[in-house]
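# below are the sequence and a predicted model for it; my questions follow.
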Amino acid sequence: MTVSQIKSGHDAGRRFGVRISVRPLVRSLVRPFPHLLPARLVSLAALACGLCAPGLAQADYRVRVDAPKDIAKLLKDNLDVVRFAPRDDIGDAQFEHIVATIGEQVQELTSTEGYFSPVTHVDVATINGKRDVDIKVDAGPRTHIKDVDLKFTGPVAEQDPQRVEQLRNAWELPVDAPFRQSDWDKAKNDTLFQLGQKRYHAAKMTFSRAVVDADNDAASLAATYESGPPFTLGPLVITGTRRYPAQIIRNVNPLSEGEAFDADRLQELQRQIQATPYFSNVIISVTEDPSKAELAPVEVKVREFPTHRVQSGVGYTTDTGASVNGRYSYYNLFGKAWTFDSQARLEQYRQGGYAEIGMPPDESAYTNSLRGAFDRTYLNGLDQRSTQVGIKRARSRERYDWAYTLDFYRTDERPDGGERFLNKALVPAFSWNRRDVDDLIFPRKGNIINTQLGFAAKPLLTDQSFARLYGRIRQYFPVGQRDLVLARLELGAVLTNGNSNRIPSSLLFFAGGTSSIRGYTYQSIGRQQNGTTFPTKYLATASLEYQRWVTRDWGGAVFWDVGTATDDYRHPTPLYHGVGFGVRWRSPVGPVNLDLGYGVHDRRFRPSISLGVAF
C-alpha cells in the first residue's frame, strides 16, 4: 500500500501546520511518534544522552490538549509530550526536541483519521517554576472517499461473476464515506478474507493504493485481487492418533471428496470431531499451493484426551437446591474405543445417577449405546423413584441431532399419606433437535427446537397403552445492536384412554420452576390431591422476555411466563402467570440468569437461578 499526499506549492511550515510560540524561561520535551521511525531514533538518542547526564534533568511538566472530540483521545494517548509528562529525568535538550516534533506527530496521527491538513499551536510557559505545555489543534476538513476502483482477476472473474458483484457490493468504504487508515486496511483485508473463504483458497491482493489529495480533501482508493484457481477438497490426511483409531474421524467427516473448498465446511468438520469424546484439540488445514488446487488434501491434526477422566463439582439451583456431583469416564473400553460414562448427583431435593456404554461412531456417523439411570425426587409431597434402562442409536450434525431409543421405565410413586403406585412401560421413541442460531452459547437470532415422539402398548412390559408427544421452541429476535426478545413455547401430551395412574410419572408433565413458569416452585403445578402435586397428561407453557444489555457482558431482563399442567385440556385448570425481572451475565462458562419472579396465582415472589442455554 502507498499513501500519496498531493500538496502543490506548500512549504514545510504549511505542510505540517505547526506554530510554536515559546515564552521566556520555557523548556520543552518530546518523544517520537511510533510511525515516524527517524524522529523516534533521534528522540531516543537524545533521551539516552540526557539520561547519561542526570545532573541536567528537570522536573516533570503539565500538558493540556485542546482538540476536536473525534481526535482528542487519539492525541492524548499517543503524543510523546503527553506520555513523557510524568517523568522527571528529561533534560532541557530532550524537552525542546519533543516540543519541536509535536506538529509532525499530530500530522501523522490525524492523517490516520482522515485529517491531512491540521494546524497545531504549541504554547510553552513556565509558571511558578513549573512548565506548562498548551497544545491546540485545528483538525481542518476531513478527507472523504472520491472513488473506488476494485479489480478481480483470475478464474473468479470469468467463472463466478455473481461472486465478484457480491464482493463489490460488500465493500466497506463506499464513495463519500470518511477516509480512515484503519477502515481502509480493514476493508482490504475483509474483501480478501471473503474471497478466500469459498473456492478460491489461494486468493491474494496483488495491488493496493490510497491517493490522498489533501488540497481537495478527497481520497482515491484502488485494490486488485487475484483469485487463483478454484480449490476442491480431497482426502483426509490424519495425524496425531495413538490411542483411538483414525477411522473415528473418517466416520464423522461431513465432507465429500471433490466438493468446492469452503472454510465453513472445514469448521463443521472440526466441530464434528471435537463433539466426540476422544480429541481435546483439532487443527484443520488445506494447502494454499495453486498447483494442488484439485482435490487438495485436508490435513487433520488431533490431540487425544487421556483414556480416563474424572470430574467433580458443586452447585446450586433454586429448583432442587445445593448439589454435589462426580463423573468418571473411560474412552477405550475393550481396546476398541468403546466409551464408559458414569455420573452420580446428590441434590437437596433430587438424587440420581446413570451409566452408559457406547460404541464409537459407525460409517454413517451413528453411535449405539446401552444405558441405565436412576432418579429420585421429593417435591411437593410426592416421592418419585424412577429407573430407566434402554438402548439408543443417535447421530449429531452441525445443527441437528436425532435419536432412536427403546427404553424400559419403572417408577415408584409414594405420595405423602396416599397410595403407593408401581408403574412400568416399554417405550420406543424418536427425538429430533435443531439449533438454528447465530451463536450456540450466546444466541441473539434464530431458534432452538426440541421434539419427542414415543408410544407404549400393553401388555409388552407396559401397564397402560399410550402415545407421548412433546415439543419446545425458543425463538430469538435481535433488537438494535445488543438487545433481544426471547419467546418460548412448550407443549406436551400423553394420549391414553382414561386417567394416567398406570403411566410412569417420568413420562408425564409438571410445570413451574426456572425453565418453566418462574415465580412458582419447581414442579409445583400439576394435579393437586390431598396436598400432593401429581404429574399430568397435558402441558402448555409460554414465555416472553426482553433483555436490555448495558454492556457486552451485563444486562437486565423483564419477563412474563404463563401456562398450566392438566389432565383435561377441555376443562383445564386456571392459567398460572409469572412476571418479574432479572440480571443477565455472559460469563466465561456461559449465560447466567438471576431472576426474581412473582407468581400471580400464589401471590409470592421467588428467586430463580439458571446457567446455560436450554437445548
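On my side now, so go ahead.
# CA only for contacts and neighbour counts going forward, please
Fine.
# quick one: the helix or strand hosting Tyr354 to chain centroid distance?
Tyr354 belongs to strand 350-358 when elements are defined using DSSP states H and E. Centre-to-centre, strand 350-358 and its host chain are 30 Å apart (C-alpha atoms, centre = their mean, to the nearest Å).
# report all helices and strands that that strand contacts.
strand 338-347, strand 366-379 (3 or more C-alpha pairs under 8 Å, 6 or more residues apart in numbering; DSSP states H and E).
# okay, one more to line up with it:
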Amino acid sequence: MSFCILRSTTIIPAPARWAALLLFNALSLQACSLLPRADKPDPAHADLAATAAPAFAVELRAPDDVREVLERHLELLRFRHLSDLQRNELQRLLGAVDANARELLGTMGYFAPEITVESSQTPDSQEAPRTVVISVQTGAQTRIASADIAFAHGARAVDDAESRAQQRVRRNWSLAPGQPFTQSAWEAAKNDGLRQLQARRYPTARIVDSQAEIDADQHQARLNVTYDTGPAYRFGPLRLEGSQRYAPDGARRLARLPTGADYDEARMLDAQQRLASSGYYDSVFLTLDTEGSDPQAAPVVAQLREARLQKLVFGPGFSTDGGARLSLEHMHNRLPGLGWRAVSKLALERQAQSAGTEWTALPEDDGWRWFAGARLQREVNGDYDVDSARLRTGRSQSTQNIDRNYFLQYDAANSKSHNRQGLAAIPDSTAVSANYGWTGRYFNNPTAPTSGHGVALELGLGSTLRPKRDLFLRTLARWQSFIPAGRVQDAAGKGRNARVALRAEAGAVLARADAPIPETELFLTGGDTTVRGYGYHSIGARTGDGQLHGGRYLAAGSLEWQRPIVYRGALSDWESTLFIDAGAVADRWGRGALRPLVGLGAGLRWRSPVGPLQTDLAYGLRARKLRLHLRLGFSF
C-alpha cells in the first residue's frame, strides 16, 4: 500500500487587514482580465512557431480533460519549436516527461496513472522529423475517504459562540466523503473554512497545519486541517485618518458602525460603502486594528480622502423613454451657516425639463436626517403639457434593508393640451399633503439581484387648495421578487441560476369625483420600467373627448423569465429573457374600468460592473407596433 502525504502549513497575515486584501484581490482580478489567457500561447512562442521549423511533434493520447491540462503545462511542449535542439537535450526532456506528467495528474486526483513515452523518426512527415507519442491511462480518480477538521485552542476556553463557529465550518465543508480529490478543490475547501472564521468574530484566524494523506492503491484521500480561531474581536471606536474638511462626528454617524458589537466583515464593508457613497469622500478604506492589546475594543481605522467642498457635474445621456438628455448638477457639501448638503440640478430631455434643489442634513445618532427640496418641471403627461412646482420638507432614515421617510408636500400643476389648443379639460390646481413612505429591499445583490424581494408602500393624506378645497387620500404599493428557476451549467461545471422575475404595482387616489387633484399626484404608466411595448406615460385615463391624462387608479404587473447564456461551452455574462407586461390606468374603479394593455417580447441582459444593461424588443398588442427599450442598472 503506497501513501503520499501533501502537507502545508499556512500563516495568514493579520486578517485585521482582510478588507484590504479583499479590495486588492478585486483590483487584481480586474487587472488579470488584461493578461493573456493561460490556454493561449505566449506571443513570443507564437512568433517562434510561425518562423522556426519544429524539432519534433507531440501526440497526446489521453482523456479530454487530462489532455487539456497536459497540453497547457507539460514542459516538453515548450521546446518543440526549437529547431536547433540537441539530441542529448531531447533525451533529457523525454526522460522528465513521466515525472512531469505524474505531478500534473496528481493535482487532478490521479496518483496511479500508466504513462508511456515513445519517440520515432518521421523523416517523411511534413510536420516534424521526429514524433513523440505520450499515452496516458489515468486509472481511477482518488476520492475523499474522510475529512478531519480540528481546532487548536491552547489554554483558551471555548465559549458557545466559538463552538457554533466551529460547527459552521464543519457543516459547510465542501469536500464530503465520496467526492473526487483535486489539489485546487483541497485548497479551496481549506481557504473557504478560513474565510468563514475570519468573516465573523475571528479576523485573526489562521490555518495551523493541513495535510492530505493519499492512498494511491486504494485511490483514497484522508484530509486533515487544523485551524486556530484566535481571540474573538469586537468593534471599538472609529478612528479617522485624513479628515480635515468635514467633522469627524459626521463620519461616525454616516458609518453607523456598532461599537461594542462582535466583529463582522460584512457590517464593516457596509459602513465603508455608506461613507463612500455619502458624497463627502472620494475614497474610503476601513480596517480593523488588531495590533492593540484589547480585542474586545479593537479600533476601526478609516483612511479617508475627502471630496471637494463644491462640485459641478455635466452629464449627457440617452434613454428610449425620454430620448437625448443633458444635465448640469452642482453640489455644495457644507452650506454656510447651516452645514447641510445642497444638490441643485438642471435636466433637459424630450419629455421633461426640470430644475430643482435638494438639501439634506447629516444623519443623527439614530440615523434620521432632515431634508428639504424644491422643483420646477415641465413634463409631457399623456396629451397634456404639465407645468408643475413642488416643495417638500421632512425626515428620512436609511438602514441596511429599510428606507423610511415622512414629509409635508406642496404641489401646483398647470395643464395644457398639446394636441387641441384652447381645450381646458383639466383645471389648474394646488394641494398640500402629509406623506409617509416605507421601502424594504431584501435582494441578494443591490445592483444586480438574482434572488430576494422588495416591497414599497406610500401613503399620503392631503387637501386641494385651488380652485376649491377637497380632501384626498393617495396610496401606492410596489412589489418585486426574483424566484430561482433551475440552474444553468457550462462544460466546466460552472453554473448560475435562471430565475423568474415578478413585479406588481397598484395605486389609488381616493377623493370626490369632482375634486381638482393636481396632475402630479395622479398616475400614468408605460415605458422602459413599467409596460414595455408602449411609449413613456402613454397609458392613462381619458377625458370625455378622448384626451389622455393621469388617472386615479393604477394596476400594473410583469412576468419575466431570465436565463444565463452558455456560449461555446462557457458561461457568459449575457442572459436572455422572455417577458409579458400589463398595465391599466382609469379614473374610476369597477368592472371594465381598468382594461389592461399588454406588451410581450424578448431581450438580452449584460452583467456590467454597474448593473445589468437591458435591451428589450417588445410588441404592444393594443399599439400594434414594436418598440426597442434600453435601460442600465437596477433600482427598486
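On my side now, so go ahead. Here the structure is a predicted model, which is why all the values come from computation and not from measurement.
# the strand holding Tyr354 of structure 1 corresponds to what range in structure 2?
When structure 2 is aligned by TM-score structural alignment, the counterpart of strand 350-358 of structure 1 is residues 352-360.
# could you do stretch 578-598 of structure 1 as well?
Using TM-score structural alignment, stretch 578-598 of structure 1 corresponds to residues 599-619 of structure 2.
# now do the buried residues in the matching stretch.
Of the residues in stretch 599-619 of structure 2, those scored as buried under the neighbour-count criterion (16 or more other C-alpha atoms under 10 Å) are 599-607, 611-619.
# stretch 75-86 of structure 1 too?
For stretch 75-86 of structure 1, the neighbour count (16+ other C-alpha under 10 Å) marks 75-76, 78-82, 84-85 as buried.
# ok so, going back, how big is the angle separating the strand holding Tyr354 of structure 1 from strand 338-347?
180 degrees (axes from the mean of the first three to the mean of the last three C-alpha atoms, to 10 degrees).
# which residues does strand 350-358 of structure 1 contact?
Strand 350-358 of structure 1 is contacted by residues 320, 338-346, 367-378 when judged by C-alpha atoms under 8 Å, 6 or more residues apart in numbering.
# mean deviation, it versus structure 2?
Following superposition, strand 350-358 of structure 1 is found to deviate from structure 2 by 1.9 Å on average (mean C-alpha distance after the TM-score superposition for structure 1).
# just the terminal-to-terminal distance for stretch 535-554 of structure 1.
By C-alpha to C-alpha, to the nearest Å, the extent of stretch 535-554 of structure 1 from end to end equals 37 Å.
# how about the helices in structure 2?
Taking DSSP state H to define them, one finds helices in structure 2 at 18-32, 43-51, 64-73, 87-106, 160-171, 183-199, 248-255, 265-276.
# closest to Thr464 of structure 2 out of those helices?
Proximity to Thr464 of structure 2, assessed across those by C-alpha to C-alpha, is greatest for helix 248-255 (37.7 Å).
# related to what we said a few turns ago, quick one, the strand holding Tyr354 of structure 1 and strand 366-379 angle?
With the same axes, to 10 degrees defining the directions, strand 350-358 of structure 1 sits at 170 degrees from strand 366-379.
# export the helices of structure 2 to CSV and tack on distance to Gly533 of structure 2?
Formatted as CSV, the entries for these read as follows, by distance: least, C-alpha to C-alpha, whole Å:
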stretch, distance to Gly533 of structure 2
helix 18-32, 37
helix 43-51, 49
helix 64-73, 47
helix 87-106, 55
helix 160-171, 49
helix 183-199, 46
helix 248-255, 42
helix 265-276, 37
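# just so I know, which of those lies nearest Leu391 of structure 2?
By C-alpha to C-alpha (comparing all of those), the closest turns out to be helix 248-255, at 26.0 Å.
# what about that closest one, how far off from structure 1?
After superposition onto structure 1, the mean distance of helix 248-255 of structure 2 to its aligned counterpart is 1.7 Å, using mean C-alpha distance after the TM-score superposition for structure 1.
# tell me what that helix is packed against?
For helix 248-255 of structure 2, the helices and strands in contact under the criterion 3+ C-alpha pairs under 8 Å, 6+ apart are helix 265-276.
# check what contacts the helix it packs on and list those residues.
19, 198-200, 251, 254-257, 281-286.
# got it, and stretch 293-300 of structure 1?
Judged by C-alpha under 8 Å, 6+ apart, the contacts made with stretch 293-300 of structure 1 from elsewhere in the structure are 229-239, 257-258, 282-287.
# and the end-to-end length of the match of stretch 578-598 of structure 1?
The first and final residues of stretch 599-619 of structure 2 sit 5 Å from each other (C-alpha to C-alpha).
# what's that stretch in contact with?
Applying C-alpha under 8 Å, 6+ apart, the set of residues contacting stretch 599-619 of structure 2 from outside is 447-448, 531-534, 573-582, 620-621, 625-634.
# kindly report the same for stretch 238-250 of structure 2.
Residues lying outside stretch 238-250 of structure 2 but in contact with it, judged by C-alpha under 8 Å, 6+ apart, are 252, 257, 280, 299-306, 309, 362-363.
# buried ones in that stretch?
For stretch 238-250 of structure 2, burial by neighbour count (16+ other C-alpha under 10 Å) applies to 238-240, 243, 246, 250.
# which residues in structure 1 does it match up with?
The counterpart of stretch 238-250 of structure 2 in structure 1, counting by TM-score structural alignment, spans residues 236-248.
# distance check, the aligned residue in structure 2 for Asp185 of structure 1 against Leu21 of structure 2.
Taking TM-score structural alignment for the superposition, Asp185 of structure 1 sits opposite Glu187 in structure 2. From Glu187 of structure 2 across to Leu21 of structure 2, the span is 18 Å (C-alpha to C-alpha).
# Glu118 of structure 2 too?
For Glu118 of structure 2, the distance to Leu21 of structure 2 (C-alpha to C-alpha) stands at 48 Å.
# and Arg130 of structure 2, by the same measure?
Taking C-alpha to C-alpha as the measure, Arg130 of structure 2 and Leu21 of structure 2 are separated by 49 Å.
# likewise Pro129 of structure 2?
If you go by C-alpha to C-alpha, the gap between Pro129 of structure 2 and Leu21 of structure 2 works out to 51 Å.
# give me the more crowded residue out of those two.
Pro129 (16 against 13; other C-alpha atoms under 10 Å).
# now the strands for the stretch 201-350 of structure 2?
Along the stretch 201-350 of structure 2, counting by DSSP state E, counting those that start in this stretch, strands occupy 206-215, 220-228, 235-241, 281-288, 298-306, 310-319, 323-332, 341-349.
# mean deviation, the third one versus structure 1?
Relative to structure 1, and after both are superposed, strand 235-241 of structure 2 has an average distance of 1.4 Å to its aligned residues, where the measure is mean C-alpha distance after the TM-score superposition for structure 1.
# having no further points to raise, I will conclude here.
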